[in-house]
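Novice: can you look at this prediction? I've put the sequence above it.
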Amino acid sequence: MRHKYIGFAYISPWLIGFFGLTLFPFFASLYYSFTDYSMIDAARFIGLDNYEKLFTDDNKFVQSLKVTWTYVLFSVPLKMILALMIAMLLNVKMRGIYFYRTVYYLPSIFGGSVAVAVLWKFLFMRNGLVNEALAKLSIGPVDWLGSPHLALYTIGLLPVWEFGSAMVLFLAALKNIPKDLYESAKVDGASKAKSFFYVTLPFLTPIILFNLIMSIINSFQQFTPALVITNGGPLQSTYLYGLMLYDNAFQFFKMGYASAQSWVLFIMITALAFAIFRSSRYWVHYEDGGR
């Protein structure tokens, strides 16, 4: 029993964090989603009114869903493709390769921080470095952040730039592909393109599945770029779901309504992840033949 108590003492910080900062808020938000709660007054149970208002009487909800889905469909595929391309480029033996791998991973260390978002804003301002570089090519200034047609795609490039974590996983998977398979494909007359599609890609499908799920979850929860860079503008063209949730919770103090929004987001992400897992039996391949 003494050893058990010592073990519990060591994991107690994690247990406190899990129950106090994860599990309890998780179920508390479910309860508050059925209440009218503002953090100032006591919560008042109102049933499904928050959900009814969300789906029938909130134009911002529909707009934020459109913006968020566009953001996810734009940023996730680009991030996956770029991470795989860089991983294949770094999957070589050369002097200083570990340095280059570290450099390419650095953006993921900073992550979606406020500092990086501010840097992104300065890069793409009307008089920012990107437009200054374009001016050298005699290209007029582009209103990257002020145009409703470009702003969302501009901030959507930020998570693409943070491809390091996905790249590391792709790189580890590439190193586990048996070299004799490439030699056999070469003997059979397969080109490099066919070797990629028939040898490399099938071995990478488990990692593609993992990176796809994690990237989708992170993209749906994005909040910092929309707040710091554009504050949801112009004309709500970058009004991501996370920003709408933040506004209702901490700008208007509609905690019950924001809790309902968070549960709608949770259900939407869960349903999408489940659908991807269900479809994986048709395109994910494992070495032992399992699916």
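Specialist: Structure's in. What do you need?
Novice: only C-alpha atoms from now on, for both contacts and neighbour counts.
Specialist: Noted.
Novice: after the one helix or strand residue 4 maps to, heading C-terminal, what element do we hit next?
Specialist: Using DSSP states H and E, residue 4 sits in helix 2-18. Downstream of helix 2-18, the first helix or strand assigned by DSSP H and E is helix 24-32.
Novice: and the next helix or strand past that following helix?
Specialist: Sequence-wise, the next helix or strand downstream of helix 24-32 (DSSP H and E) is strand 35-36.
Novice: strands of the stretch 1-150 of the chain, start to end?
Specialist: With DSSP state E, counting those that start in this stretch, the ranges of strands along the stretch 1-150 of the chain come out as 35-36, 44-45.
Novice: got the contact list for the last one?
Specialist: Defining contact as CA atoms under 8 Å, 6 or more residues apart in numbering, one finds that strand 44-45 is touched by 34, 35, 36, 37.
Novice: residues contacting the second one?
Specialist: I take that to be residue 35. Contacts for residue 35 (CA under 8 Å, 6+ apart) come out as 43, 44, 45, 46, 47, 50, 256, 257.
Novice: for the fifth one, give its distance to residue 56.
Specialist: Applying CA to CA, to the nearest Å, one obtains 15 Å for the distance of residue 47 from residue 56.
Novice: the more surrounded of the two?
Specialist: Between residue 47 and residue 56, counted using other CA atoms under 10 Å, the more crowded position is residue 47 (14 against 10).
Novice: and that one, how far from residue 244?
Specialist: Here the criterion is CA to CA. By it, residue 47 lies 22 Å from residue 244.
Novice: out of the contacts of residue 35, which are inside helices?
Specialist: The helices, defined by DSSP state H, take in 50, 256, 257 from the contacts of residue 35.
Novice: got a winner among those residues for most neighbours?
Specialist: Within the ones in helices among the contacts of residue 35, most neighbours by other CA under 10 Å means residue 256, with 27 neighbours.
Novice: ok, that one touching residue 39?
Specialist: No: Residue 256 is not in contact with residue 39 according to CA atoms under 8 Å; the separation is 9.2 Å.
Novice: is it correct that residue 237 falls within a strand?
Specialist: No: counting by DSSP: H, G, I helix; E, B strand; the rest coil, residue 237 is not found in a strand; it is coil.
Novice: report the contact partners of it.
Specialist: Contact partners of residue 237, counting by CA under 8 Å, 6+ apart, are 67, 148, 149, 151, 152.
Novice: then residue 142?
Specialist: By CA under 8 Å, 6+ apart, the contact list for residue 142 reads 126, 131.
Novice: distance of it from residue 125?
Specialist: Distance of residue 142 to residue 125, computed by CA to CA: 9 Å.
Novice: hey, what's in contact with both of the two?
Specialist: residue 131.
Novice: residue contacts, residue 38?
Specialist: Residue 38 makes contacts with 253, 254, 255, 256, as judged by CA under 8 Å, 6+ apart.
Novice: show me which of those is closest to residue 136.
Specialist: Taking CA to CA as the measure, residue 136 lies nearest residue 253 of the contacts of residue 38, at 47.9 Å.
Novice: look up the closest residue to the closest one, ignoring the ones flanking it.
Specialist: residue 38 (5.0 Å; CA to CA, 6 or more residues apart in numbering).
Novice: before we go on, here's another structure to hold up against the first:
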Amino acid sequence: MGKNSKKYKIFHLYRERTFFLFISPWLIGFLVLTLFPMGYSLFAAFTRWDGITEPIWTGWNNFENLLFNDSAFWIGVKNTFVYTFISVPLNLCIAFILAVLVNKKLFASNFFRSVFYMPTIISGVAIFMAWGYILDPASGIMNYFLSLLGIPGPGWLTTEGGAMPSIIFMQVYNLGTPLIIVLAGLQGVPRMYYEAARIDGASSLRQFWHITIPMMSPVIFYNMVMQIILALQVFMVPWVMTEGGPNKAIYTMNIHLYSNAFRYSRFGYASAIAWVLFLIILVFSILVFRFSKYWVFYQED
């Protein structure tokens, strides 16, 4: 028994060492590339630092200036919230409806599934540059088709009123990931629920409302959380299209962060913006999780 116990301990120790050996690349990467930068950015948020010279401790000065003296930051907050509150519901609803239609295996459903997902696997910059040509007020395809109908084309990205709807439309078009997630969830709903409802005389609409939506609520919840986080961090679309213009019409919090860090070399101030954005995302996430108990249902419920 003593020899067997010793062999078991040696084997167990070997397995532990092997486990840590295989996980060490990820662990080292997490510590060096994630945890340390986060910790240093928290320190930098309380300093005046240009990224080259020694940081100078300023206490809460960056946060005070950001919250009470920086009008551009509040423009970014407003635009980010407007973008989030409009784009997220649109994205979720359109992705859900298209997934339901594709799941019915209608004519060419596999083709449309590929078409809807295609923007996700293409470079985002390339897609948004293409949209820039499409929405160009002088030579864009969109205004050309409107002119054929006798409608004067607006300046989609060159006017304050047209810039925000344009980037929301562009981002909603890129709904491949939430659509595929919803589609996978729909295919996991047990068919017996629909068969029982059909026997009881429930219409297709009642089946959708009382079976599909409750059974899909965990998937909707997951998509909602991810889309809110991504929308609050929006940067690429408004930056590639107009760099936040015209007149800061699509100027977001992340553009303000980027501008302060890489245009003005105010890395301490940019770190303060990053942590305020982190807290905003954290509050939104907590609220969504807190209220999820009222509308998210699981099979065991």
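Specialist: Alright, I've got the coordinates. It should be emphasised that the depicted structure is a prediction, and the values quoted were computed from it without experimental measurement.
Novice: out of the contacts of strand 44-45 of the first structure, which is most surrounded?
Specialist: residue 35 (24 neighbours).
Novice: what does that residue correspond to in the second structure?
Specialist: In the second structure, the residue matched to residue 35 of the first structure (TM-score structural alignment) is residue 47.
Novice: same check on residue 184 of the first structure?
Specialist: Matched to the second structure by TM-score structural alignment, residue 184 of the first structure sits across from residue 196.
Novice: the helix or strand hosting its match: which residues count as buried?
Specialist: With secondary structure defined by DSSP H and E, residue 196 of the second structure is part of helix 191-199. Using 16 or more other CA atoms under 10 Å as the test for burial, helix 191-199 of the second structure gives 194, 197.
Novice: likewise for stretch 179-186 of the second structure?
Specialist: For stretch 179-186 of the second structure, a neighbour-count test (16+ other CA under 10 Å) marks 179, 180, 181, 182, 183, 185, 186 as buried.
Novice: now the contacts of residue 35 of the first structure as CSV including distance to residue 83 of the first structure?
Specialist: Output for the contacts of residue 35 of the first structure, formatted as CSV (distance: CA to CA, whole Å):
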residue, distance to residue 83 of the first structure
43, 46
44, 48
45, 47
46, 47
47, 45
50, 40
256, 39
257, 37
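Novice: how close does residue 32 of the second structure sit to residue 38 of the second structure?
Specialist: For residue 32 of the second structure, the distance to residue 38 of the second structure equals 10 Å [CA to CA].
Novice: which one of those two is surrounded by more residues?
Specialist: Between residue 32 of the second structure and residue 38, counted using other CA under 10 Å, the more crowded position is residue 38 (16 against 12).
Novice: quick revisit: which of the contacts of residue 35 of the first structure sit farthest apart?
Specialist: 43 and 50 (13.0 Å).
Novice: what sits against residue 213 of the first structure?
Specialist: Residue 213 of the first structure makes contact with 273, 276 under the criterion CA under 8 Å, 6+ apart.
Novice: what do we get in the second structure for it?
Specialist: Taking TM-score structural alignment for the superposition, residue 213 of the first structure sits opposite residue 225 in the second structure.
Novice: so who does residue 284 of the first structure touch?
Specialist: Contacts of residue 284 of the first structure (CA under 8 Å, 6+ apart): 202, 205, 206, 209, 291.
Novice: so which of these persist in the second structure?
Specialist: Contacts conserved in the second structure for these, using both residues aligned by TM-score structural alignment, their matches' CA atoms under 8 Å: 202, 205, 206, 209.
Novice: columns neighbour count, secondary structure and distance to residue 95 of the first structure on top of those residues, output as JSON lines?
Specialist: Output for those, formatted as JSON lines (neighbours: other CA atoms under 10 Å; DSSP: H, G, I helix; E, B strand; the rest coil; distance: CA to CA, whole Å):
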{"residue": "202", "neighbour count": "16", "secondary structure": "helix", "distance to residue 95 of the first structure": "30"}
{"residue": "205", "neighbour count": "18", "secondary structure": "helix", "distance to residue 95 of the first structure": "30"}
{"residue": "206", "neighbour count": "20", "secondary structure": "helix", "distance to residue 95 of the first structure": "30"}
{"residue": "209", "neighbour count": "16", "secondary structure": "helix", "distance to residue 95 of the first structure": "32"}
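Novice: average offset between the lengthiest helix in the second structure and the first structure?
Specialist: If you go by DSSP H, the second structure has its longest helix at helix 71-103. Helix 71-103 of the second structure, aligned to the first structure and superposed, deviates on average by 0.7 Å (mean CA distance after the TM-score superposition for the first structure).
Novice: map residue 140 of the first structure across to the second structure for me.
Specialist: Using TM-score structural alignment, residue 140 of the first structure sits opposite residue 152 in the second structure.
Novice: and residue 232 of the first structure, by the same measure?
Specialist: Match for residue 232 of the first structure (TM-score structural alignment): residue 244.
Novice: is that match located within a strand, as I assumed?
Specialist: No: counting by three-state DSSP, residue 244 of the second structure is not found in a strand; it is coil.
Novice: now it: closest residue in space, sequence neighbours ignored.
Specialist: Leaving aside its chain neighbours, residue 244 of the second structure sits nearest to residue 251 (4.0 Å; criterion: CA to CA, 6+ apart).
Novice: separation between that neighbour and residue 258 of the second structure?
Specialist: From residue 251 of the second structure to residue 258 of the second structure the distance is 11 Å (CA to CA).
Novice: one more: residue 264 of the second structure?
Specialist: For residue 264 of the second structure relative to residue 258 of the second structure (CA to CA), the value is 9 Å.
Novice: likewise residue 222 of the second structure?
Specialist: Counting by CA to CA, the gap from residue 222 of the second structure to residue 258 of the second structure is 28 Å.
Novice: quick one, which of these two is more surrounded?
Specialist: Set residue 222 of the second structure next to residue 258 and count neighbours by other CA under 10 Å: residue 258 wins out with 20 against 14.
Novice: list the contacts for the more buried one?
Specialist: residue 270 are the contacts of residue 258 of the second structure under CA under 8 Å, 6+ apart.
Novice: now it: which helix or strand?
Specialist: Following DSSP H and E, one finds residue 258 of the second structure within helix 253-258.
Novice: state the number of residues packed around the alignment partner in the first structure of residue 110 of the second structure.
Specialist: Applying TM-score structural alignment, one finds that residue 110 of the second structure aligns to residue 98 in the first structure. Counted with other CA under 10 Å, residues neighbouring residue 98 of the first structure total 11.
Novice: against residue 27 of the first structure, how distant is residue 98 of the first structure?
Specialist: Distance, residue 98 of the first structure to residue 27 of the first structure, by CA to CA: 44 Å.
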